[in-house]
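> sequence first, then the predicted structure, then my questions.
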Amino acid sequence: MSWIRKWWYGKWAVPVISGVLILASFAVEHLAGGTWNTTLTPQWWVDAGEHAHGSGHTFTLANLLMLAAAVVAGYGIVVSAVRALSTKMISIDLLVSVAAIGAVIIGNFWEAAAVTFLFSVGHALEAATMNKTRSALAELVAVAPDSAVVMRDGEQHEIPAHQVRMGEIVLVKNGAKVPVDGQVVAGNAGLDEASITGESMPVEKTKGDSVFAGTISRSGFLQVLATGVGADTTLARIIHRVEEAQDAKARTQAFIDRFSTWYTPAVFILALLAGLITQDVVLALTLLVIGCPGALVISIPVAIVAGIGRAARNGILIKGGEYLETSAKISAVAVDKTGTLTQGRPELTDVVVLDDTMTDSDVLRWAAAAEAGSEHPLARPILDSARDRGVAPSGLPGKVTPVAGKGIATAVGNQRVLIGNASLLEQYGVTDTAGSDEAANKLAAQGKTPMIVAVDDAVIGVLAVADQIRVDAANMVASLHDAGVQKVVMLTGDTRLVAEAIGKATGIDEIHASLLPEDKLDAVAAMQRDGHTVAMVGDGVNDAPALATADIGVAMGAAGSAVAVETADIALMGDNLMKLPESVSLAKRTVSVMRQNIFIALATVVALLIGVFAGGVTMSVGMLVHEGSVLVVILNAMRLMRNDKYSTAMSKTERSPGAPAQQHQEVKA
């Protein structure tokens, strides 16, 4: 019996019951010839019918069934209208309620039943299709894990996922969902991360790798240290962000809402004037029905829900309708270099000795001692190489002073060590460069990152670090152009020589090199002054000012970053560059659908108005066409649920160690 109860309280119960009563009325009318008159027909009812149509009307059984159909379908509509009036809002339901009640009063039982039945069917279809457009959110909720296997007191215990405590060891077996965010402490497995990053291919996880709740093990066995549980998981944050985003209004939707608050009362006034001038009650009621702005009201939110849902399914989080609409206008994209155009995994390639009293190991030892306290990405390859050669620094690092755009200065013992570019040497008064400029330029010409090392006032050598351009960087730039972006700009702290080499390899349109963080902000502001709508892609740290200034801030590889998920206008959960042109393309498609829907809604109302005054469009026909237009705009929006060419172009972008090495220079920023 539970399914009966579920159906009874479901969205289709009212239209089905009303439809059955309408069919029953037609059957009785046909079989009995409409002769089953009741004795309950008051004279005022007959008089009302004569006034409206020139002939009286009586309560037959067929009419009673049709009236019952109108009551069943119209009850909820009237209740909604009254509730809206209690909040001082004139809703679409009020238009339909007045038209239906008016039709009953003048004896148009069929019109009343047809209008309310079609409106209830429209509501049911609207709810069903809106649920379909929210399917991406439903899928995210569905992948949330229900249970977890944890190690407690040396034994395995299966518990509800929300009861896992921070710091516990969770076991993830083949075929199971990962119940927490965490770090792998033992084992290896291939995880399907599609629910988080949108990538279809499993990702291999081994000791030290991060894993996310809701991902699924396709092979292997993992022991995971829980670092995020319950509402603190990446999946929970994504679900929360998508919920908020799908409910957030775009500027166009806000305008439509304001327009509707004036439009609906205007329809009432038009119907009243038409009725008074023509003395035709049916015409006035028909105008109420066809004037319903249902398709117009739903045209924008359904497109936003579908667009944001499609993006979320592909690992792209868009903050809300306003940002989706702005993204469609993007004409310039500014990209950071390290970790965006490049893989962000540099390696030490050269050690040039400029002091005859030292060896390359000595130069590396001094550089590693200086970098030991640095958080900069280029410190890691130096420290790794020093460890491999057995000259890694011991003990705690000294005080490190970062110099934005130039390098760092630190104390190693009683000596000052500088590591950075020529501007850093100049700032600290090192005049004897020992030929470091020439050595640095030679390395830069080879596409490497030179860093000059000086101890006190003497230059002892130059190190070179190389990174790889991502294999899909050039394809990303070309795809952005295909998506309508006029220019792609690189904003980097590198020297122009190396920046131009990167730009040539990737097809970048414009290069701004040797920039400090505040210079990147100025570059974004300059593009905005030139009339561009600018998207900035960066790591959210050194690029924070530029990200905040840009019209759209894009965080790449945001999975696991609570700050990026909550604050970025667009968060690309995976590390796939092709998600950027995909997000721009999807935004443009969504706005295009919004405009199409507005046109369909307005054109339908105009056509119906012409039909009413020209004759031929009745109340029931008007409601049928009206509900048809609502369904059309919903189905049009659902086209957004299909993948576009960018989302299907690459199922997975692998960071291949064998990819051609395009190496470049980077200074400390």
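Received, thanks.

> can we go C-alpha only for contacts and neighbour counts from here?
Fine.

> which parts of the stretch 151-300 of the chain are helices?
Remark: helices assigned in the stretch 151-300 of the chain by DSSP state H, counting those that start in this stretch are 194-197, 234-247, 251-278, 281-290, 294-313.

> just so I know, which of the ones you listed lies nearest A186?
For A186, the closest of these is helix 234-247, at 21.5 Å, according to C-alpha to C-alpha.

> list the buried residues in the closest one.
234-239, 241-243, 245-246 (16 or more other C-alpha atoms under 10 Å).

> sorry, back to before: a markdown table for the helices of the stretch 151-300 of the chain, including distance to M490?
Putting the helices of the stretch 151-300 of the chain into a markdown table (distance: least, C-alpha to C-alpha, whole Å) gives the following:
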| stretch | distance to M490 |
| --- | --- |
| helix 194-197 | 25 |
| helix 234-247 | 29 |
| helix 251-278 | 30 |
| helix 281-290 | 54 |
| helix 294-313 | 25 |
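
> among those helices, which is nearest E375?
Evaluated over those, closeness to E375 peaks at helix 234-247, with 24.7 Å, by C-alpha to C-alpha.

> what angle do the closest one and helix 294-313 make?
For helix 234-247 against helix 294-313, the angle by axes from the mean of the first three to the mean of the last three C-alpha atoms, to 10 degrees is 160 degrees.

> touching helix 234-247 from outside, list them.
Applying C-alpha atoms under 8 Å, 6 or more residues apart in numbering, the contact partners of helix 234-247 are 137, 140-141, 144, 181, 196, 212-214, 228, 230-231, 301, 304-305, 308-309, 312, 317-321, 559-562, 565-566.

> chain center to it: distance?
9 Å (C-alpha atoms, centre = their mean, to the nearest Å).

> likewise stretch 339-350?
Distance, centroid of stretch 339-350 to centroid of chain: 29 Å (C-alpha atoms, centre = their mean).

> try stretch 174-189
From the chain centre to the centre of stretch 174-189 is a distance of 26 Å (C-alpha atoms, centre = their mean).

> one step back: out of the helices of the stretch 151-300 of the chain, nearest to L64?
Closest among the helices of the stretch 151-300 of the chain, using C-alpha to C-alpha: helix 281-290, at 20.5 Å.

> adding another structure so you can compare the two:
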Amino acid sequence: MQKTIVSNKKAITLVSGILILSGFFSRFVLRNMTVFEWALIAASFIGVAPIAVQAYQALKVKVVSIDVLVTIAVTGAFLIRNFEESAIVTFLFLLGHYLEQRTLNKTRSAIKELTEMAPESALVQTAGGSFEEVDIDEVDEGDILLVKTGAKVPVDGTVLVGSGYINEASITGESVPAPKSVDASVYAGTILENGTIQMRADRVGEDTTFGKIIELVEEAQDSKSEAERFIDRFSKYYTPVVLLLSLVVLLISQNLELAITILVLGCPGALVIGVPVSNVAGIGNGARNGVLLKGSEVIHDLSRVDTIVFDKTGTLTAGSPTVAETEIYVSDHQMVLNYLSSVELESDHPLAQAIVAEIKDAHHYRVEDTEVVRGGGVISTVDGHRIAVGNVSLMDREDVLLDEQVLRDVRQFEKNGNSLVLTAVDGQVALLMGIRDKVRRGVKDSLEELKQLGVKNLVVLSGDNQGTVDSVAGELGLTEAHGHMLPEDKSAYIRKIQEAGQIVAFVGDGVNDSPSLALADIGIAMGNGTDVAIETSDVVLMNSDFSHLPHAIGLTKATSNNMIQNIMIAVGVVLVLLTSVFFSDWMNMSIGMLVHEASILVVIFNGMRLLNYQSQKREKTANTVSLYPD
């Protein structure tokens, strides 16, 4: 019975409204007071039913909810035969709840839109080579899939045949279609706007990037910040205090109508809903713009950040370095290059890949007894020779003598902004390479935007040499630059500035810098949708798009300000209402309930403004981006 009453709340609201209108029509048009009175009595009984059920359910778990206050107030109004007040209060309360749910659902539109983007079927290649449509749950890893123009990419995978432009807004927040060709990665939920591709399924079901995004956004929207937890505790004690205040007023004034009016006016509805709606809208905006905020607490912390520490490679720079300068100190040039290429071929480090790409047509030898020296390089045995490849500290460790010529070259290469790779053969320096990585496009503008948003300190920490780090810092206008930093050195630096009172965010790739990501007040991963980045950080910038960072900072500041506005609106309305009941003649239960419900809608609509938030740079470029860039 209780379930039926609550589930039909919308219909009850409609019936209650019709009865009230009928009653007033009878009174003012038909001049029939009997029908007027009985219509309002019926409206009161029908309207209070779902409210009383919810009050009962709340009291069963020892919670004095808003429903309890309204039920007592309506019952009191009915007992003193103020049927007009009791009917109107119940109707306004039910109507307000309906409007609240309807408007609040709009703040969850981001997760709803994401869910609706989830693909439901896929064209899978059969044993005979043809393609047949199957349910998305039947797709297995390794299957060959066909995606046609206008269709959704069903799972995460790799393009095998064909090319086209894919709208990746559901993953990256960018509406400009990205070109895709053979060997490119594609993600579930994105849309192939033109072209036709065949792809291999690499990740399916909940393991897809899209599936993980939905899961994270749902968890984030259901999480509670410290402010929300405080308000929950506050309202738990506040509502009994309002009930006690009403009782005291009744005992002193002997005015039951005044007492029950206080119950209605003291309802903390806007206060309870104001902060959650801001959080949900903020998280939803981030999800639509390529920023995953993992919980309401992250919003609070990120909005207060005054220092951002960056890893260099893959964060400030593109992570695709190339060999810029080379010096060889032995006569057999090709042999040294063969040894170096053989060692680096076994590494997936960006510098190693740059070296392998540079040394073409090398003869590769078998590599044995490889030892990786953290923060230094690698030592291996190649063709019977001990080969050490790494930085100056590795040469010192191997007791490799660097003569004056080599030291001059090292200083010049560093001055030119190079990362250094030295190669020693059997304890003798044989080669020096200088490798440079380009600064990411648009990073400088984004850093300027961060400064405008109030971030005071922008710091780069890198395992690279100081000259290279200084070069990047100078180009980007960073506050501090520290090179030769091992992972433990980065963590120690972060701990040091935290102890000095700075609120620190660390931006890294989510793989090599996990200690720093964990230690910082906020860990921000340049994710590109990788599993590790999503799991290890507080914030993920999808597609490793640096321009998402100022959007994330600006969004959390706007969300925090929005919470404060909603709290002030809620508290201010309650104070005005309670003051009016004692010091004015116009305040009554109906007016109070109308203002109370209006205040709830105001804070909801105020929170919904966050769904349209855009950073300054995005607002300027929103209408100037070409559909298919060169």
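Yes, it's here. Only a predicted model underlies this, so the values are computations on that prediction, with no experimental measurement involved.

> what would you report as the TM-score here?
Once superposed, the chains reach a TM-score of 0.95 (TM-score structural alignment, normalised by the length of the second structure), with 620 aligned residues with a C-alpha RMSD of 1.9 Å.

> check the fit of the helix or strand containing K451 of the second structure onto the first structure and give the mean distance.
K451 of the second structure belongs to helix 443-452 when assigned by DSSP states H and E. Mean deviation of helix 443-452 of the second structure relative to the first structure after superposition (mean C-alpha distance after the TM-score superposition for the first structure): 1.0 Å.

> now the longest helix along the first structure on the second structure. Mean distance?
Using DSSP state H, we find that the single longest helix of the first structure is helix 579-614. Comparison of helix 579-614 of the first structure with the second structure after fitting gives an average deviation of 0.6 Å (mean C-alpha distance after the TM-score superposition for the first structure).

> what does the helix or strand following that helix correspond to over in the second structure?
With elements assigned by DSSP H and E, the helix or strand that comes after helix 579-614 of the first structure is helix 619-638. For helix 619-638 of the first structure, the aligned range in the second structure is residues 589-608, judged by TM-score structural alignment.

> neighbouring contacts of the matching stretch?
Applying C-alpha under 8 Å, 6+ apart, the external contacts of stretch 589-608 of the second structure come out as 85, 88-89, 92-93, 96, 99-100, 103-104, 106-107, 260-261, 264-265, 267, 269-270, 273-274, 277-278, 281, 562-563, 566, 569-570, 573-574, 577.

> go on, stretch 387-394 of the first structure?
Contact with stretch 387-394 of the first structure is made by 361, 364-365, 368-369, 372, 383, 386, as judged by C-alpha under 8 Å, 6+ apart.

> 10 Å instead?
Stretch 387-394 of the first structure is contacted by residues 361-372, 381-386, 412 when judged by C-alpha atoms under 10 Å, 6 or more residues apart in numbering.

> among those residues, which lie within helices?
Short answer: the contacts of stretch 387-394 of the first structure in helices (DSSP H) are 361-371, 381-386.

> could you flag which of those residues are buried?
Buried among those by 16+ other C-alpha under 10 Å: 361-371, 381-386.

> F25 of the second structure pairs with which position in the first structure?
Checking TM-score structural alignment: F25 of the second structure goes with A27.

> what are the boundaries of the helices in the stretch 351-500 of the first structure?
Counting by DSSP H, counting those that start in this stretch, the stretch 351-500 of the first structure has helices at residues 360-371, 379-389, 422-427, 436-445, 473-482, 496-506.

> corresponding residues in the second structure for the third one?
What it means is helix 422-427 of the first structure. Mapping helix 422-427 of the first structure onto the second structure (TM-score structural alignment) gives residues 392-397.

> next up, the contacts around the alignment partner in the first structure of G510 of the second structure.
Counting by TM-score structural alignment, G510 of the second structure corresponds to G540 in the first structure. Contacts for G540 of the first structure (C-alpha under 10 Å, 6+ apart) come out as 546-548, 553-556, 563-564, 567-568.

> ok, G540 of the first structure to D336 of the first structure distance?
10 Å (C-alpha to C-alpha, to the nearest Å).

> leaving out sequence neighbours, find the closest residue to G220 of the first structure.
Spatial nearest neighbour of G220 of the first structure, excluding adjacent residues (C-alpha to C-alpha, 6 or more residues apart in numbering): A189 at 4.1 Å.

> how about the one you found, what's its match in the second structure?
Alignment note (TM-score structural alignment): A189 of the first structure maps to G164 of the second structure.

> give me the number of residues near that match?
A count of nearby residues for G164 of the second structure, using other C-alpha atoms under 10 Å, gives 18.

> what does V70 of the second structure align to in the first structure?
Match for V70 of the second structure (TM-score structural alignment): V96.

> over to N562 of the second structure?
That one, N562 of the second structure, aligns with V593 by TM-score structural alignment.

> ok, N457 of the second structure - contacts?
Applying C-alpha under 10 Å, 6+ apart, the residues near N457 of the second structure are 305-309, 450-451, 478-480, 502, 504.

> map L348 of the first structure onto the second structure.
For L348 of the first structure, the aligned position in the second structure is V323, judged by TM-score structural alignment.

> A357 of the second structure versus that match, what's the distance?
9 Å.

> return every residue with contacts to both of those two.
Joint contacts of V323 of the second structure and A357 (C-alpha under 10 Å, 6+ apart) are L351.

> which strands or helices does the helix or strand harbouring V149 of the first structure pack on?
Using DSSP H and E, V149 of the first structure falls within strand 147-152. Where contact means 3 or more C-alpha pairs under 10 Å, 6 or more residues apart in numbering; DSSP states H and E, strand 147-152 of the first structure is packed against strand 155-160, strand 169-172, strand 216-228.
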